[in-house]
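In: Mind looking at a prediction? Sequence and model below.
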Amino acid sequence: MSPDTIGLALLLLGVLLLVAKLVRVKWKLTQKLFLPSSIIGGGIALLLGPDIFGRAMALVGVDSFTEGGLFGAGVNEVWSALPGLLISVVFAGLFLGKPLPRFKDAARLAGPQLAFGLTLSTGQYVIGLLLALLVLVPVFNLPALTGALIEIGFVGGHGTAAGLGDTFDKAGFPEGQDLAVGMATVGLLAGILLGIALINWGVRRRKTVVLDSKAEISDAEQAGLLVGEKRGPGAMLTVHPSSLDPLALHFGLIAIAVLIGQLILSGMQAVEQALWADTIEIFAYVPLFPLAMIGGILLQILIDRFDKNAIVDSMMIERVQGFSLDMLIISAMATLSLQVLAENLLPFLLLAAAGILWVVGAFLFLAPRMMPSHWFERGIGDFGQSLGVTATGLVLMRIVDPELKTPAYPAFGYKQLVFEPFFGGGLVTAAAIPLIISPHVGAVPFLIIMAVGLAASLYMGLFVFGRRRKAGAAAPAQESASAES
């Protein structure tokens, strides 16, 4: 592909994002659903792509749009390559600019949150693999690795689904990437729609601590706009632009984190080839992005030790991540193959329905029993993440706790330090497919491993952290009884 085609593809993504933002501002339905502009833009690009616009034009005798839709085959080729690249940028910046907390503080707040998050993710593997082994493999002749699609698409999201494209190819199931991206789209929409519905239910039933039925979201907030006093700096200038633009500095740090991750991955692959590749291969299938996150953590350790001038700004890192994630989502959705979804529609719907029911049920019945306090505000974050990635969880937490009065945000953030390196695109997510297809491990042993993880998470959440909730509820009752006597 030519440089002009690459440039045109990037420019078109920018135009689509602006058009999508206008749709969000003008169309009330998208505001009520809190649809991100990247999802709206991805939907527009999908409608104008080869599977819809191209086929519609072919029906009227115009075949020139069959290959690439309105945008052309070259642009679609560029878009299809972007998610696998951009996801490493997103993951590399997860912990940059954020001082790593003391272990005691993080463990106290993150313990119940981590137990609940691990319950959701390991449960998705258990349910998905059981469904695959009992129905999808014998009835639909699909590979057992389809059982991993729920966690890959829901918790991992569009970036992880697209980033595992090479892994699906090496596993002999290239259709898996389209199914995973479709799962990510369904999960994101379900996370937003069901999350809003649950918040309304929680307010009416007085399950929320901060939000009440009188609270209203302004029209500007629904449109995704910041006005008046709510506007603020999106990032800090930590170096003078005359020496180096602050954005360039922070992009360079993310680049170093990605390169560290590449060195780690290359080293692991070399060790594997030298020692045990003839028996089992795992790192040959592992993509770059979870190791880029490890690179970011290692770089942040050095920053904590040597950055005396505090030149790394977490908000600037978030701007780079946010830009990359928007471009990633819209390009992943634009190149989604609807034909693959149509050919596997029933298995796809079974997996999506099973995953959604599990997350909703866990939120309603397990979160109140696992969280020591503020179960709704804390649980809704993991609910959103387990259906539609971290950003969805943060959006839902922002709605129920707009002024950050509960421990939901710090608990969720500390939990991510342990959770993200393994699930939602981490090492477990990356290794799931090679382990499931490996003749030395296989689907059933991997299912057993996840079932053990689920049992351990349930035990810690219900019988260790759950007791804190009971103890906290008993203390006020004892104090009240003493006062009365």
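Out: Structure received. Residues are numbered from 1 along each chain as shown.

In: contacts, neighbours, all on C-alpha from now
Out: Will do.

In: For the residue lying closest to Phe71 once chain neighbours are set aside, the count of nearby residues, please.
Out: Distances taken as Cα to Cα, 6 or more residues apart in numbering put Gly49 closest to Phe71, at 7.1 Å, once the chain neighbours are dropped. Using other Cα atoms under 10 Å, Gly49 is surrounded by 26 other residues.

In: One more to weigh against that first structure:
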Amino acid sequence: MTLTDVLIDFSLISLLLVVSAWLRRKIKPLQMYYIPVALIAGVLGILLGPDVLGQVSPVCISFSSSIGQWAGVLSAIIFSCSFLGLKLEKVSGPALQTYFLAGTIHQAQVIVGLTVTAVLGLVFADLKFGFGILPVLGFYGGHSMAIAGGTIFDEAGYMTNGAQVGATFGTIGMLCGVIWGMILINKAAQRGITKVKMKREDMPESMMTGYIPEGQRPSIGNAVTSSASLDPLGAQLMLVGFIILCGHLLRTGLIKINSFFTNLPLFACCLIFSAIFCIFTQNMPRINQHIDRKTVVRISGAALEYMIASSIATTSLSVFTAYAVPLVVVSVCVAVVTYVACFILSKWVLPKEDRFETSVGLFGQCNGVLATGLLLLKVVDPEFETNAATNITSSSTLGYTYQLQYTLVFVALCMTKPLFVYLWSWLLFIVLFGAGVFFGRKYRRA
């Protein structure tokens, strides 16, 4: 492997993204269901790759062997940006209730995923128990978490194609969130449940096509440094690089303390240090004034686009044939339990005011990422007149308290202490749902 190989892989993925952006802009069905460009690029990569086009043509898209390492490297960039420049704010009561419900959903997805996998394992002897933790990483955490979690299994030799299975769960979750979410919204609109009389046709054209015309384009960041001394984008990139270096040093130190931490991936340590850095510099304006959160988010977003596209594009079709039944069965069960929690259990936890809008946003968030939830909210509440956006945004940030323990620790523990992971998941489910019901009493009485 050489840097030229990496450059050519980067160029090929970029080409797929360019073509996919054009397809998204031109093809109505892709617009109607808000299919992300990175997902389209990944599917194109499969179709134009050796498993499909390569079977009938000597010319096809072929990547170097090093592209398999992209998931781990790009995850380090993405997770280093997670807390960099983030401002921690006070949380309202409804937002806290949304956090409890989101946590309940997260734990329910874990429990269902592991339980169904254990049952399927009686039929499919080669199905690892850890397979059952990938759905929550894909549905709740999105592609970044799922690919990162699967990479841990791959590097440990626990599973083959773990990152690709994780990417598949992330894709299924996102499609489920958008398509099913739109169906739920349309039915609610017909029944007069939504506060705002919304229509898909009223959505901005830029959201449909993915292309923002001149004169309407927002800034993607603010310049902290003068380009005469240091490029503004470079200034933020160097801070991300600093977090990655500190994450690497943290991981190296932990491994020297105990060999157990060999299974702790670099991205996990980057995430830990990013959180530590955020907490300790929260009240240090001399440091925070050098960080532009908008630019940092764009760096993370760009890395995520390439990670999704590359992971899906390099997915072997053998993954679908090998895991077809478990993928479908587990995904259906996780999607159903998410729906039940968002629209039935929510009556015990969420305030009545803005409940439907919050539930819809949470359904999107828990079947994709925060952006999916906000996209659904944009349909049902175009001007964000309700508190739903604030509720799910706050709960998403607070959600790291239960989410990260799975990404950082329990994915590895699934390989050595599966029973502990399963029992802990039940305990945390009871605590979060119990707290939601208990503190939700005053809202039910109102």
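Out: Yep, it's here. Keep in mind it's a predicted model, so treat the numbers as computed, not measured.

In: Give me the TM-score for this pair.
Out: Put the two chains on top of each other and the TM-score (TM-score structural alignment, normalised by the length of the second structure) is 0.92; 442 aligned residues with a Cα RMSD of 2.3 Å.

In: quick revisit: quick one: the residue nearest to Phe71 of the first structure and Ala432 of the first structure, what's the gap?
Out: 32 Å (Cα to Cα, to the nearest Å).

In: One more: Gln273 of the first structure?
Out: 19 Å.

In: Tell me which of these two has more neighbours.
Out: Just comparing Gln273 of the first structure and Ala432: by other Cα under 10 Å the higher neighbour count belongs to Ala432, 24 against 16.

In: What does that one correspond to in the second structure?
Out: Aligned by TM-score structural alignment, Ala432 of the first structure pairs with Phe410 of the second structure.

In: Tell me the buried residues in stretch 294-303 of the second structure?
Out: Within stretch 294-303 of the second structure, the residues scored as buried using 16 or more other Cα atoms under 10 Å are 295-300, 303.

In: same check, this time on stretch 427-437 of the second structure
Out: Buried residues in stretch 427-437 of the second structure, counted by 16+ other Cα under 10 Å: 428-429, 432-437.

In: Tell me the residues of the first structure aligned with that stretch.
Out: Going by TM-score structural alignment: stretch 427-437 of the second structure matches residues 452-462.

In: for that stretch, the distance to its chain's centre please.
Out: On the basis of Cα atoms, centre = their mean, to the nearest Å, stretch 452-462 of the first structure sits 22 Å off its chain's mean C-alpha point.

In: do the same with stretch 465-478 of the first structure
Out: For stretch 465-478 of the first structure, the distance to the chain centre is 33 Å (Cα atoms, centre = their mean).

In: helix or strand for the residue positioned nearest the centre of the first structure, which one?
Out: Residue closest to the average C-alpha location in the first structure (Cα atoms, centre = their mean): Val389, at 2.5 Å. Per DSSP states H and E: Val389 of the first structure is located in helix 375-400.

In: what's the average distance of the following helix or strand past that helix to the second structure?
Out: Sequence-wise, the next helix or strand beyond helix 375-400 of the first structure is helix 408-419, with elements assigned using DSSP H and E. Following the fit onto the second structure, the mean deviation recorded for helix 408-419 of the first structure is 2.7 Å by mean Cα distance after the TM-score superposition for the first structure.

In: which residues touch the helix or strand just after helix 408-419 of the first structure?
Out: Remark: after helix 408-419 of the first structure, the chain's next helix or strand is helix 427-437, criterion DSSP H and E. With contact meaning Cα atoms under 8 Å, 6 or more residues apart in numbering, helix 427-437 of the first structure is reached by 144-145, 148, 151-152, 156, 164, 167-168, 171, 281-283, 285-287, 290, 421-423, 441-443, 446.

In: Toward the C-terminus from helix 427-437 of the first structure, list the very next helix or strand.
Out: Next helix or strand after helix 427-437 of the first structure toward the C-terminus (DSSP H and E): helix 443-459.

In: That following helix vs helix 427-437, what angle?
Out: 150 degrees (axes from the mean of the first three to the mean of the last three Cα atoms, to 10 degrees).

In: Now the helix or strand that helix 443-459 of the first structure is followed by: buried residues?
Out: Downstream of helix 443-459 of the first structure, the next assigned helix or strand under DSSP H and E is helix 466-484. In terms of neighbour count (16+ other Cα under 10 Å), helix 466-484 of the first structure has its buried residues at 466-469.

In: Tell me what angle helix 466-484 of the first structure forms with helix 443-459.
Out: 10 degrees.

In: And helix 466-484 of the first structure, what does it pack against?
Out: Counting contacts by 3 or more Cα pairs under 8 Å, 6 or more residues apart in numbering; DSSP states H and E, helix 466-484 of the first structure is packed against helix 367-370.

In: compared with the second structure, how much does the helix it packs on deviate?
Out: Mean deviation for helix 367-370 of the first structure: 2.8 Å (mean Cα distance after the TM-score superposition for the first structure).

In: Thanks a lot, see you next time.
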